[in-house]
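Student: Take a look and give me a structure for this.
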Amino acid sequence: MARVCGLGLLLVLLLPMVGTSMPGTMVRLNKATLSYVSEFGKAPLQQALNVTLPYFLDQSRKILQPTRIQILNVNVARLHLKFLADFGVHMFAAATFNFKVLRVPEPLVLTMPVVLLADARVAQGSIQTPVVSISACSTLFGNINVLEDSNSASPTLLVLLQKHIKAVLSNKLCLSISNLVQGLNVHLGTLIGLNPVGPESQIRYSMVSAPTITDDYISLDINAVLFLLGKPIVLPVDTTPFMVPLHVDTKDTMATVGLSKDLFDSALLLLQKAGSLNLDITGQLNSDDNPLNTSALGQLIPEVARQFPVPMPVVLKVRLGATPVVTLHTNNATLQLQPSIEVLVAASNSAFQSLFSLDVVVHLSLQFSVSKVRLQGTTSVLGDVQLTVASSNVGSIDMDQMHTLVGTVFEKPLLDHLNALLGIGIALPNVVNLHYASPKVFVYEGYVVVSSGLFYQR
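Tutor: From the prediction side, this is the model:
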């Protein structure tokens, strides 16, 4: 526990915070999440409640006889969790304990119902992750009974056994619940872990304030920081807080994750700074269906045919100087790219000679999906690609013909390249082993919402 927290604190110290320029993210966990945790949590709770009992001094006999008591099993029949507004979570658990009293000459098998009540505060920890702590815990014990197929016991012995077991379990069960929660905190601490975006880039999430808790949900205000070569990607400062309206939520959804436009702007700025959006489009000289050679180009531009009577392969160097612009409107996400294309041909000395360069504007439709914990995207071209000549070493260029050529050799490689990058995706806020289940992605004015179930995989 100390090792994990120490590592988390070290990360916070080493990776600088960048104030209000960090993209905002919101995670809202609804009542459906508690229902899932209640069902999933029965097994670990049963295991935690299976504690060791001290020997019992049997005072029903003339000679005090230390007697061993074992918990055979614990069955949590009901586990119910509910939100406590402005505080945390209340737990109610109804369990049945089965004991074996190793009494001579014949052992006894006993059963006892137990109800556990606990209040857990949810707060912001020192390493900017959620922290859960037990603030109140109590146990209610039913009457102890001998199982039907066990040996009989005197009422006096049963009273003494019940008194002994209750005295021991009153403290041990609450301590076990507290220890279980401490293990949960170690798990929650993985929220601040770095997730790769690319070979030299990462994203890290952290809480920026105490959670908001109502009777219906808990909401976490989270900042995302993207790093390129260890340095944070910083956007112009925007002090407007990011919030997701309640109306986008549904009661049946476990988790609602709101992603501000700033997050997408940061991700695209990172890709642009890393050079990941640049690509080279090359043609094969012997290919019949690829017009990226001087012979095909010479049919459109006479000066190319004059300078290169022998066919040579042509290369399109696509470079993105301007940062891509994402626009989010209700049910509609678009991406605008403004790359430059330099058309090059390999000269006789293996150096590249520039023929001409184009300024390009491409509008793309953007669709989102989620796989496990990663938000992915795919694109398609919207309308016509806009081309203008930036420079030319081969005289005048007929842009109508050039538009047809560029559309043939440029659009598909660009889409393949972009979709491969966006298909890698970017990690959503997550902790280890917890995945998004059956997620749906909705686009609203200025932000994106992922509405999803949750699935914990051991």
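
Student: make it CA atoms for all contacts and neighbour counts henceforth
Tutor: Will do.

Student: if I look at Asp398, how far off is Thr388?
Tutor: 11 Å (CA to CA, to the nearest Å).

Student: quick one: which of these two has more around it?
Tutor: Neighbour count, other CA atoms under 10 Å: between Asp398 and Thr388, Thr388 has more, with 14 against 10.

Student: so where does that one fall, helix or strand?
Tutor: Per DSSP states H and E: Thr388 is located in strand 386-392.

Student: Which positions in that strand come out as buried?
Tutor: Across strand 386-392, burial judged by 16 or more other CA atoms under 10 Å covers Leu387, Val389.

Student: Would you state the helices of the stretch 101-250 of the chain in chain order?
Tutor: 155-188 (DSSP state H, counting those that start in this stretch).

Student: Now do the strands in it.
Tutor: Applying DSSP state E, counting those that start in this stretch to the stretch 101-250 of the chain gives strands spanning 108-124, 130-141, 145-146, 195-198, 201-207, 212-213, 217-228, 231-232.

Student: Quick check: Tyr444 touching Thr327?
Tutor: No - using CA atoms under 8 Å, Tyr444 is not in contact with Thr327; the gap is 10.2 Å.

Student: Could you also give me the structure for this next sequence, so I can compare it with the first?
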Amino acid sequence: MSLRWWVALVALIPLALSTNPGVKVKLTEKGLEYGRQLGMASIQQRLKSIKIPDMSGKERVSPIGKVRYSLSNLQVVNVGLPQSAVGLVPGTGVRLSIGNAFISLRGNWRVKYLRVIKDSGSFDLNVNGLTVATSIAIKNDETGHPEVSIAKCDAAVGSVNVKFHGGASWLYNLFRKSIGRALRNSMQKQICPLVVEAISDLNPKLKTLNVVAQVDQYAEIEYSMVSSPTVSDSYIDFGLKGEFYNIGKHQESPFSPTAFSLPPQNNNMLYMGLSAFTTNSAAFVYHKAGALSLYVTDDMIPQGSPIRLNTRTFGAFIPQIAKRFPGLMMKLMVKTAKTPVISFEPNNVTIQATGTVTAYAIQPNTTLTPLFVLNLETSVSARVFVSEVRVAGAVSLNKMSLTLGTSYVGEFQVRSLDSILQVVLKLVVIPTLNVQLAKGYPLPALGKTKLVNTQLQVLKDYILIGTDVEFTN
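Tutor: A predicted model of the protein is given here:
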């Protein structure tokens, strides 16, 4: 684990031009606290890598004169960070403080005096009262990836205690203080650079985040930041573009996101608001790609259904079909005529879709003969849920209406086909659509994460997801 949690959610990717975000993410104090717990492990590992070079010097000790000493093979034995806190600096970034920390080291000592007398042994160095105070800035790099850096770092070592082992104690006690000072200064100079390295280690990881997340063969979603993060005294807000695009072709949707605000909740680590703009941009992409179309054949109708896709069934309602094309199977092409419109109201997601149904007779040589084209207006309700780190859904039919577009078999009463089209929509089209919707599309995420204690609410113009996060190996 690393310090990545409380900056992780800046991994929400490249810069965009839109004023209002399609997706909002709020990182709460609870999320910051979880990040503090993970972050201490990273800093602790870094502090264990402190390297104090071999040291040598001389001291004048009465009455024996100059004493030359050297310290070598200094190794960190233990690092303790019993007190730490993380907080927010409004308008700036993240504040991390460490207090009452300690570091224990062990090494070897050697002295020479009166030119020929030598002595040696080992020593333990205990550093106590170590404090670190840092300010961490969050921004985007030139590629639009998130980037973190230390804006300020102050470190201080409270006390240093050196305990020598072996040799003549009366001798090394005479210059214990000067050695302690030298070791203290050497160590204090390294603390902030090591903390800076621990924070900088996040940036390569942040560059691997799903800047553009592929959904399927048709679409990808971009979570680009539309503005710098907003830091208050209790949360960080991130505004993300949250727009779907066709794979490899970033054509902007013909509509823009409207402003919305997340409610002041803090029971979870993280809150995400997915606006109707995001889902409508998905509808635009899939419609434009021709993915919202389906050929329906008789083998897709359940065997127990009395409705069959053949000229005999349709001939019962449109006699001229049975007369002109007796004993033939049929095929229906159901597709959207324009981009569906998705709306969010409290506890309700509704999709209005305009489409066409084209009926064909399948000739013995497999060629298709068009019979008629119906205009189809439908309203469906959607149930939205979170599956792993994806948001998914399922729809059910509310109502539908049919009008005649074109007939190649003469006039007929369109209403007589309502029951057949109801069966086709409920038993084939909607289940097929639900299979795709169940796969979901990726939420803003970092590395190997798992969402827990997740709750979802449908509010006016957006969906609110509240969740805690666990990092997995």
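
Student: thinking again about what came up before, would you tell me which of the strands of the stretch 101-250 of structure 1 gets closest to Phe308 of structure 1?
Tutor: strand 195-198 (40.2 Å; CA to CA).

Student: average gap between the closest one and structure 2?
Tutor: Superposed on structure 2, strand 195-198 of structure 1 shows a mean distance of 1.3 Å to its aligned residues (mean CA distance after the TM-score superposition for structure 1).

Student: Could you list the residues in contact with that strand?
Tutor: Gln202, Ile203, Arg204, Ile424, Gly425, Ile426, Ala427 (CA atoms under 8 Å, 6 or more residues apart in numbering).

Student: mind redoing it with 7 Å?
Tutor: Contacting residues not belonging to strand 195-198 of structure 1 are listed as Gln202, Ile203, Arg204, Ile426, Ala427 [CA atoms under 7 Å, 6 or more residues apart in numbering].

Student: For the first one, which non-adjacent residue is closest in space?
Tutor: What it means is Gln202 of structure 1. For Gln202 of structure 1, ignoring the flanking residues on the chain, the nearest one in space by CA to CA, 6 or more residues apart in numbering is Pro196 at 4.3 Å.

Student: ok, how many other residues are close to that neighbour?
Tutor: 17.

Student: Kindly report the same for Thr129 of structure 1.
Tutor: Other residues close to Thr129 of structure 1 by other CA under 10 Å number 25.

Student: Verify the contact between it and His187 for me.
Tutor: No - counting by CA atoms under 7 Å, Thr129 of structure 1 sits too far from His187 to count as a contact (10.1 Å).

Student: so the strand holding Thr388 of structure 1 aligns onto which residues of structure 2?
Tutor: Using TM-score structural alignment, strand 386-392 of structure 1 corresponds to residues 401-407 of structure 2.

Student: how far apart are that stretch and its match in structure 1?
Tutor: Counting by mean CA distance after the TM-score superposition for structure 1, stretch 401-407 of structure 2 comes out at 1.9 Å.

Student: before we move on, back to that, return the distance of the strand holding Thr388 of structure 1 from the chain's centre.
Tutor: Remark: strand 386-392 of structure 1 is offset 42 Å from the chain centroid, using CA atoms, centre = their mean, to the nearest Å.

Student: same question, stretch 447-458 of structure 1
Tutor: The chain centre lies 8 Å from the centre of stretch 447-458 of structure 1; the measure is CA atoms, centre = their mean.

Student: contacting residues around it?
Tutor: Here stretch 447-458 of structure 1 makes contact (CA under 7 Å, 6+ apart) with 253-261, 328, 433-443.

Student: switch the cut-off to 8 Å
Tutor: Residues outside stretch 447-458 of structure 1 that contact it (CA under 8 Å, 6+ apart): 33, 248-249, 253-261, 328, 433-443.

Student: Quick check on those residues: which are buried?
Tutor: Using 16+ other CA under 10 Å, the buried ones in the contacts of stretch 447-458 of structure 1 are 33, 249, 253-261, 328, 435-437, 439, 441-443.
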